[in-house]
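Peer 1: sequence plus the predicted model coming up.
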Amino acid sequence: MSGYLGSYATLGLLLLASALVFLGAFGANRLLRPASPADPPGKRAAYECGLDPVGTDWAQMQIRYYVYAYLYVLFAVEAVFLFPWAVVFDRPGFGLVTVAEMGIFVAVLAVGILYAWRRNILRWS
């Protein structure tokens, strides 16, 4: 198949084949699985480290845990960008411009951590 519409026909055939494989896999699963008897008592109960669950399933989460997670992701991404920079920095032709770019990047991150520190976001209690 060539031409403008040929690429769409190829894409359509690929989507059709993937849908058939998907439906075939789920159909085979339904036909080949063992019949499930009624669940034994307590099978679908919540499991808390081997202890019987206490209380209701509603629990409030404090926003500060999400802030810690966000800060962790932020600085983990920063580390991901620092390692390739260290590898490229050693190559010829990446002198002062590379140092200036990474200095700006680290300065922006330092401003962010300084802001978090000044607002007492980093205090656990």
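Peer 2: Perfect, I can see it now.
Peer 1: alpha carbons only for contacts and neighbour counts from here, please
Peer 2: Will do.
Peer 1: for the protein, which helix is longest?
Peer 2: helix 4-32 (DSSP state H).
Peer 1: next SSE downstream of it?
Peer 2: helix 63-89 (DSSP states H and E).
Peer 1: and the next element down the chain from that following helix?
Peer 2: From helix 63-89, the next helix or strand downstream (DSSP H and E) is helix 96-118.
Peer 1: that following helix vs helix 63-89, what angle?
Peer 2: Per axes from the mean of the first three to the mean of the last three C-alpha atoms, to 10 degrees, the angle that helix 96-118 makes with helix 63-89 is 170 degrees.
Peer 1: take the one below as the second:
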Amino acid sequence: MVDLSQYLPIALFLGIAVVLSTAFVFLPMGVARLTGAHKPDAEKLSEYECGFPAFEDPRSKFDVKFYLVAISFLLFDLEASFLFPWAVSLEFTGVVGWSAMMIFLGILAIGLAYEWKMGALDWQ
């Protein structure tokens, strides 16, 4: 017969995780409803992420600068994720690792300068 008591800590962990995640999701919504903070108006219901109404004619023109800024953010976020392991392992990679990262950062700096010069970062 299989001894299932070895799985008790895992079951407890999963149970606590489910209870906490449910509380973190539903408790703030319940408190907002009870305290009156849940009062939607036109400003709260307006689009704020993509910059244009979501339910309009799909063939309408829209400004792509939001997407350019978002892509730039992702690019420099990835750069930061490459910089940390590089800085930690610089002792082992030496001059070759340092020069490779400087080439990488130089290419990113040229791209940022080009993006800036072309006006992709100007917000209107």
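Peer 2: In hand now; what should we look at? The structure displayed is predicted, hence computed values, not measured ones.
Peer 1: TM-score for the pair, please.
Peer 2: Comparison of the two superposed chains (TM-score structural alignment, normalised by the length of structure 2) gives a TM-score of 0.53, and 75 aligned residues with a C-alpha RMSD of 2.6 Å.
Peer 1: re earlier: read off where the longest helix of structure 1 ends up in structure 2.
Peer 2: With TM-score structural alignment applied, helix 4-32 of structure 1 matches no range in structure 2.
Peer 1: what residues of that helix count as buried?
Peer 2: For helix 4-32 of structure 1, the neighbour count (16 or more other C-alpha atoms under 10 Å) marks no residue as buried.
Peer 1: could you do stretch 80-95 of structure 1 as well?
Peer 2: Neighbour count says stretch 80-95 of structure 1 has 85, 89 buried, by 16+ other C-alpha under 10 Å.
Peer 1: count of neighbours near residue 35 of structure 2?
Peer 2: 8 (other C-alpha atoms under 10 Å).
Peer 1: cool, the one 4 residues further on as well?
Peer 2: Other residues lying near residue 39 of structure 2 total 8 when counted by other C-alpha under 10 Å.
Peer 1: same thing with residue 65 of structure 1?
Peer 2: Residue 65 of structure 1, neighbours per other C-alpha under 10 Å, totals 11.
Peer 1: identify the residue of structure 1 aligned to residue 33 of structure 2.
Peer 2: Residue 33 of structure 2 maps onto nothing in structure 1, by TM-score structural alignment.
Peer 1: quickly find the element holding residue 33 of structure 2.
Peer 2: Applying DSSP H and E, one finds residue 33 of structure 2 within helix 8-35.
Peer 1: give me the helices and strands touching that helix, please.
Peer 2: Applying 3 or more C-alpha pairs under 8 Å, 6 or more residues apart in numbering; DSSP states H and E, one finds that helix 8-35 of structure 2 contacts no other helix or strand.
Peer 1: centre of the chain versus that helix, how much separation?
Peer 2: Relative to its parent chain, helix 8-35 of structure 2 has a centroid offset of 23 Å by C-alpha atoms, centre = their mean, to the nearest Å.
Peer 1: before we move on, what about stretch 102-117 of structure 2?
Peer 2: That offset, for stretch 102-117 of structure 2, works out to 22 Å (C-alpha atoms, centre = their mean).
Peer 1: buried residues, it. List them.
Peer 2: Buried residues in stretch 102-117 of structure 2 (16+ other C-alpha under 10 Å): 112, 115.
Peer 1: next, the mean deviation of that stretch compared to structure 1.
Peer 2: By mean C-alpha distance after the TM-score superposition for structure 1, the fitted stretch 102-117 of structure 2 averages 0.5 Å away from its aligned residues in structure 1.
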